[in-house]
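**Student:** Sequence and predicted structure below; questions after.
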Amino acid sequence: MNKRLSGKEIRSVFWRSFALQTAFNFEKMQNVGYAYAMIPVVKKLYNKEEEQSKALKRHLALFNSTPAVTPIIMGISAAMEEENANNPESFDSSSINAVKAALMAPLAGIGDSIFFGTLRVIAAGIGLSLSKQGNILGPILFLLIYNIPHFLLRIYGLKYGYKFGVNSLSEIQKNGVMDKIMSVVGIIGMMVVGAMVSTMLKVSTPLKFNMEGASVKLQSIFNQIMPDLLPLLFTLLVFYMIRKKVSVTKLTVFILIFGVLAHVIGIL
């Protein structure tokens, strides 16, 4: 008999999604809040403690996205967990986290633009203009303008995220589309990481040396070889250390100490 999630579990995920950032950490960000929201799904679909443990560990992977759009991803995750529980032999459970990782960055970009970059600004402008006049509607309108779309997106995002997953996953698995999706996900992931490295990570050196009476900056040589070469090398070094199972916490502390010392010495 196939296991199916009921409205009770979906509603529970909805309310728990508001706790997404309550245990935010700098290693895996919103992972604890995400796993907390998925507990009703895990308990409903898996009877054995070992299966529940594996499912919760899956959702403790790194996750970070705009809270308002996260229920969409949670709905898809719930549908994928349902498929995994019903077809454990044919379903690739690693695809659950892969889809999460692929969706969180693009949806975060959309969510940040809409809610933080647009709605919040509009709501604050209207609210402040009325509040300056002593009108009680100022704070009320601020909360309503921002939160009505926010709540609606959470409700319908979770609903249709789950519905889309339930109706589509079986067909996707049969047609081999999932393999293509995973390939595209990998490409998009690498593009996002590459773009972040080139635009957000700034590593340069002020070192220079004299050659035949002329002062040559080392950074200009690096730029001629490849723009943003140092950020790329630094990223590859961090990636290598992570592959070697070095703790992210230790890496973070090392990078902070190294950055301060390198700046004091004058090499970076």
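**Tutor:** In hand now; what should we look at?
**Student:** can we go C-alpha only for contacts and neighbour counts from here?
**Tutor:** Noted.
**Student:** ok, which stretches of the protein are strands?
**Tutor:** 208-211, 214-217 (DSSP state E).
**Student:** Rebuild these as a markdown table, extending it with distance to Y156 and mean neighbour count.
**Tutor:** Shown next, in a markdown table, are these (distance: least, C-alpha to C-alpha, whole Å; neighbours: other C-alpha atoms under 10 Å):
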| stretch | distance to Y156 | mean neighbour count |
| --- | --- | --- |
| strand 208-211 | 58 | 10 |
| strand 214-217 | 56 | 12 |
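**Student:** how about a markdown table for those strands, with distance to S113 added?
**Tutor:** Shown next, in a markdown table, are the strands of the chain (distance: least, C-alpha to C-alpha, whole Å):
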| stretch | distance to S113 |
| --- | --- |
| strand 208-211 | 42 |
| strand 214-217 | 39 |
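**Student:** closest to A108 out of those?
**Tutor:** strand 214-217 (38.9 Å; C-alpha to C-alpha).
**Student:** one more structure, for comparison:
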Amino acid sequence: MAYNIPEKYQDLTPAPQLDKKTLNKMVWMSCFLQASFNYERMQAAGWLWGILPGLQKIHTNKEDLKASMAHNLDFLNTHPFLVTFVMGIVLSLEQNKADTQTIRSVRISAAGPLGGIGDALFWLTLVPITAGITANMALEQKSIVGAILFLVIFNAFQFVIRWWLMHWSYNLGTKAVTMLTSNAKEFTRAASILGIFTVGALIANYGGTTVRIAIADPAINVQGLIDGVLPKLIPLLITLGLYALIKKGWTPIKCIILILVVGILGCAFGIWTGDSKAIDENGAGINGGYNPLVEWYELPAAE
């Protein structure tokens, strides 16, 4: 039998403020937001699990708690690291015994913009910057410390954000929704620009694709000519090419397959340089670091 969620709670007396211990507990529990992810209600079960300690303290009336749990099982899809922002707002409304329909509407309007903001803040900004710094440490020092440091920095940052958003939005109430929606576009754009700038710097710093070809007699190193025009030109062209393909409708999977095919064929025909630091039997460096399957030109003799 379907449960009809009432529009108003039976006990309309505002509940006392939630203590910091309960708020902090819900911050920890919000980490399991996607533990019960499904395609019917997305993150609804994890959302209810995370917010339940607060609801239990707010609604001492069992029927009100039942109604609150029911409407908090509505479809929800938001950024998992910023979900405590929505939790704080909803808890503030629940505490003041707002209409259930009002709470449901505010929850949807608050959760929606967080997807773009969270992606810009974390995946386009924090991850490239942190990964770029720690990956460089791991490569130079040949140590696992870089990988550990990445995990520590990333998770510490996202957990501090969870904790701060929970307390800030709970104390601010519905005003937080207005602040979010009025500045969401500008914030997302600023974070996206910073992320794109960082990704561009990573391409210039770590883009290692180079040409192995030598032409003319005496042999001319093609890569040397390209570096004279613009260093890291080939990684830049590859990035711009993939961007153009994605704009035309290509999926990331197709782009990855294309890169694999071009990379394998290019190495087989001696087009791309492989920097494996390989040496021959005499200890001299092997140009390109590998022997291509098809040799259609001669490299200059190693000095």
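**Tutor:** Now that the structure is in, tell me what you want to look at. Source: prediction; values computed, not measured.
**Student:** Please name whichever of the strands of the first structure is nearest to G161 of the first structure.
**Tutor:** Here strand 214-217 is closest among these (C-alpha to C-alpha), at 52.9 Å.
**Student:** could you point out the longest helix in the second structure?
**Tutor:** helix 175-206 (DSSP state H).
**Student:** helices or strands next to that one in the packing?
**Tutor:** helix 100-111, helix 114-118, helix 127-141, helix 233-247 (3 or more C-alpha pairs under 8 Å, 6 or more residues apart in numbering; DSSP states H and E).
**Student:** The first structure: matching residues for the second one?
**Tutor:** Under TM-score structural alignment, helix 114-118 of the second structure corresponds to residues 107-111 of the first structure.
**Student:** separation between the residue nearest the centre of the second structure and A131 of the second structure?
**Tutor:** Nearest residue to the geometric centre of the second structure (C-alpha atoms, centre = their mean): W123, 2.6 Å. Relative to A131 of the second structure, W123 of the second structure is positioned 11 Å away (C-alpha to C-alpha, to the nearest Å).
**Student:** What of G228 of the second structure?
**Tutor:** With C-alpha to C-alpha as the criterion, G228 of the second structure and A131 of the second structure are 30 Å apart.
**Student:** ok, now T60 of the second structure?
**Tutor:** In terms of C-alpha to C-alpha, T60 of the second structure sits 47 Å off from A131 of the second structure.
**Student:** same deal with A138 of the second structure?
**Tutor:** If you go by C-alpha to C-alpha, the gap between A138 of the second structure and A131 of the second structure works out to 10 Å.
**Student:** got it, and G224 of the second structure?
**Tutor:** If you measure G224 of the second structure against A131 of the second structure using C-alpha to C-alpha, the figure is 30 Å.
**Student:** sorry, back to before: between the strands of the first structure, which one is nearest to V41 of the first structure?
**Tutor:** strand 214-217 (57.8 Å).
**Student:** If you count contacts, what does that closest one end up packed against?
**Tutor:** Strand 214-217 of the first structure packs on strand 208-211, going by 3+ C-alpha pairs under 8 Å, 6+ apart.
**Student:** Can you check which part of the second structure stretch 230-246 of the first structure sits on?
**Tutor:** Counting by TM-score structural alignment, stretch 230-246 of the first structure has no counterpart in the second structure.
**Student:** buried sites along that stretch?
**Tutor:** 230-232, 235, 238 (16 or more other C-alpha atoms under 10 Å).
**Student:** Who has more neighbours out of A138 and A131 of the second structure?
**Tutor:** A131 (19 against 16; other C-alpha atoms under 10 Å).
**Student:** quick one on the thing from earlier: for M104 of the first structure, which of the strands of the first structure is the nearest?
**Tutor:** strand 214-217 (40.0 Å).
**Student:** Where in the second structure does the closest one fall?
**Tutor:** So strand 214-217 of the first structure sits over no part of the second structure, by TM-score structural alignment.
**Student:** F209 of the first structure reaches I221, doesn't it?
**Tutor:** No - F209 of the first structure lies out of contact with I221 (C-alpha atoms under 8 Å); the separation is 11.4 Å.
**Student:** All the helices of the first structure, in order from the start?
**Tutor:** 7-16, 31-45, 49-58, 70-86, 94-111, 120-132, 137-175, 177-200, 218-225, 229-243, 248-265.
**Student:** most tightly surrounded among those helices?
**Tutor:** Counting by mean count of other C-alpha atoms under 10 Å, helix 70-86 has the highest mean neighbour count of the helices of the first structure, with a mean of 24.
**Student:** who does it touch, helix- and strand-wise?
**Tutor:** helix 7-16, helix 31-45, helix 94-111, helix 137-175.
**Student:** Let me have those helices in CSV, extended by distance to A61 of the first structure.
**Tutor:** As requested, those are exported to CSV (distance: least, C-alpha to C-alpha, whole Å):
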stretch, distance to A61 of the first structure
helix 7-16, 18
helix 31-45, 6
helix 94-111, 8
helix 137-175, 20
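**Student:** among these, which is nearest T22 of the first structure?
**Tutor:** helix 31-45 (6.6 Å).
**Student:** In the second structure, which residues correspond to that closest one?
**Tutor:** Under TM-score structural alignment, the match for helix 31-45 of the first structure is residues 44-58.
**Student:** Stretch 87-95 of the second structure against the first structure, how far on average?
**Tutor:** Here the mean offset of stretch 87-95 of the second structure against the first structure after fitting is 0.5 Å, by mean C-alpha distance after the TM-score superposition for the first structure.
**Student:** The first structure: matching residues for that stretch?
**Tutor:** Counting by TM-score structural alignment, stretch 87-95 of the second structure sits on residues 74-82 of the first structure.
**Student:** contact partners of that stretch?
**Tutor:** Contact with stretch 74-82 of the first structure is made by 3-5, 10, 13, 34, 38, 41-42, 45, 93, 96, 100, 157-166, 169, as judged by C-alpha atoms under 8 Å, 6 or more residues apart in numbering.
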